[in-house]
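>>> Test case, fold it:
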Amino acid sequence: MSFSDDPTVRIVSVTVDDDRLTVDLTDGRTVSVPLAFYPSLLGASQEQRGHWKLIGRGRGVHWPDLDEDLSLKGILMGTPSAQGGQRLAG
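Just a heads-up that it's a prediction; the model follows:
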C-alpha cells in the first residue's frame, strides 16, 4: 500500500490562498499544492475558495459554488485537475 492509499488518512482542514491549496491530514501532515494545478480555484474569489466541505469521509473536498471536487489521492500525488474538476462521490 502506498502512502496515498492509506484508508486511515483523511483531510481535516483546507486552506486556499492566492498561490496554494493546503490540506491538513489526520496523520499530522500538511500538504500544499500550487493553486495553478486547479484552474477553477485559481479563478475563484476568496469567498468561493473558502466555501468548501469534506466529502467521502474526508477523502475529498467539494467547493459547491464552483462545482469542483478534489480527491485526497490526487492532491497527495500532485495531480492537476481537469478544467471542470475531478468527481468524487461523498
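>>> Could you use CA atoms for every contact and neighbour count after this?
Fine.
>>> Which residue ranges of the protein form helices?
39-42, 46-50, 72-77 (DSSP state H).
>>> Show the contacting residues for His51.
Applying C-alpha atoms under 8 Å, 6 or more residues apart in numbering, we find His51 in contact with Trp63, Pro64, Asp65.
>>> Mind checking which of the residues you listed are buried?
Neighbour counting over the contacts of His51 (16 or more other C-alpha atoms under 10 Å) leaves Trp63 as the buried ones.
>>> will you turn the contacts of His51 into JSON lines that also has distance to His51?
Listed next are the contacts of His51 as JSON lines, based on distance: C-alpha to C-alpha, whole Å:
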{"residue": "Trp63", "distance to His51": "6"}
{"residue": "Pro64", "distance to His51": "7"}
{"residue": "Asp65", "distance to His51": "7"}
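>>> To compare with the earlier structure, here is another sequence to fold:
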Amino acid sequence: MSTVVNSESRMMTVKVTEDLIVAELEDGRIISVPLAWSWRLSEATPQQRNNFELIGNGVGAHWPDVDEDISVHGMLHGMPAVPPKKQAS
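Sure thing, here's the model as predicted:
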C-alpha cells in the first residue's frame, strides 16, 4: 500500500486535544500527530492551545502564545519538534 503525500495540502482548521494535534485539510482528510511531538504545545495551557492562526494560506498553523509553528508537511512526514537541551546547573 502506498500513501500519496500532496506537498500542496492546506489546513482548513486545527485543534489540540489532550493527546493529539488534529488538522482538517482542504481535500477532506483529517490528519493527526501525537501532542508529544510539540513540547511547546504539550506544556501550554488549554487557552494557549486554542489561540492559533493559520499561516501561509493554510500550509501551517502558528500559536503566538508559545511561539510554535506546525506545518502540514511536518505532520505528514513525521517531523516532531526537538526540545532544547537542558543546561547543567
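>>> one step back: pick the one among the contacts of His51 of structure 1 closest to Thr22 of structure 1.
Of all those, Thr22 of structure 1 sits closest to Trp63, with 14.3 Å by C-alpha to C-alpha.
>>> In structure 2, which residue is most central in space?
With distances taken as C-alpha atoms, centre = their mean, Ile70 lies nearest the centre of structure 2, 3.7 Å away.
>>> need the contact list for that residue.
Ile70 of structure 2 sits next to Gly60, Ala61, His62 when contact means C-alpha under 8 Å, 6+ apart.
>>> mind listing the strands for structure 2?
Remark: strands assigned in structure 2 by DSSP state E are 11-16, 20-25, 30-34, 53-55, 60-63, 68-71.
>>> Switch these over to CSV; also include distance to Thr45 of structure 2.
As requested, the strands of structure 2 are arranged in CSV below (distance: least, C-alpha to C-alpha, whole Å):
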stretch, distance to Thr45 of structure 2
strand 11-16, 11
strand 20-25, 14
strand 30-34, 16
strand 53-55, 16
strand 60-63, 12
strand 68-71, 13
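>>> Check the gap between His62 of structure 1 and Phe3 of structure 1 for me.
Using C-alpha to C-alpha, to the nearest Å, His62 of structure 1 is found at 22 Å from Phe3 of structure 1.
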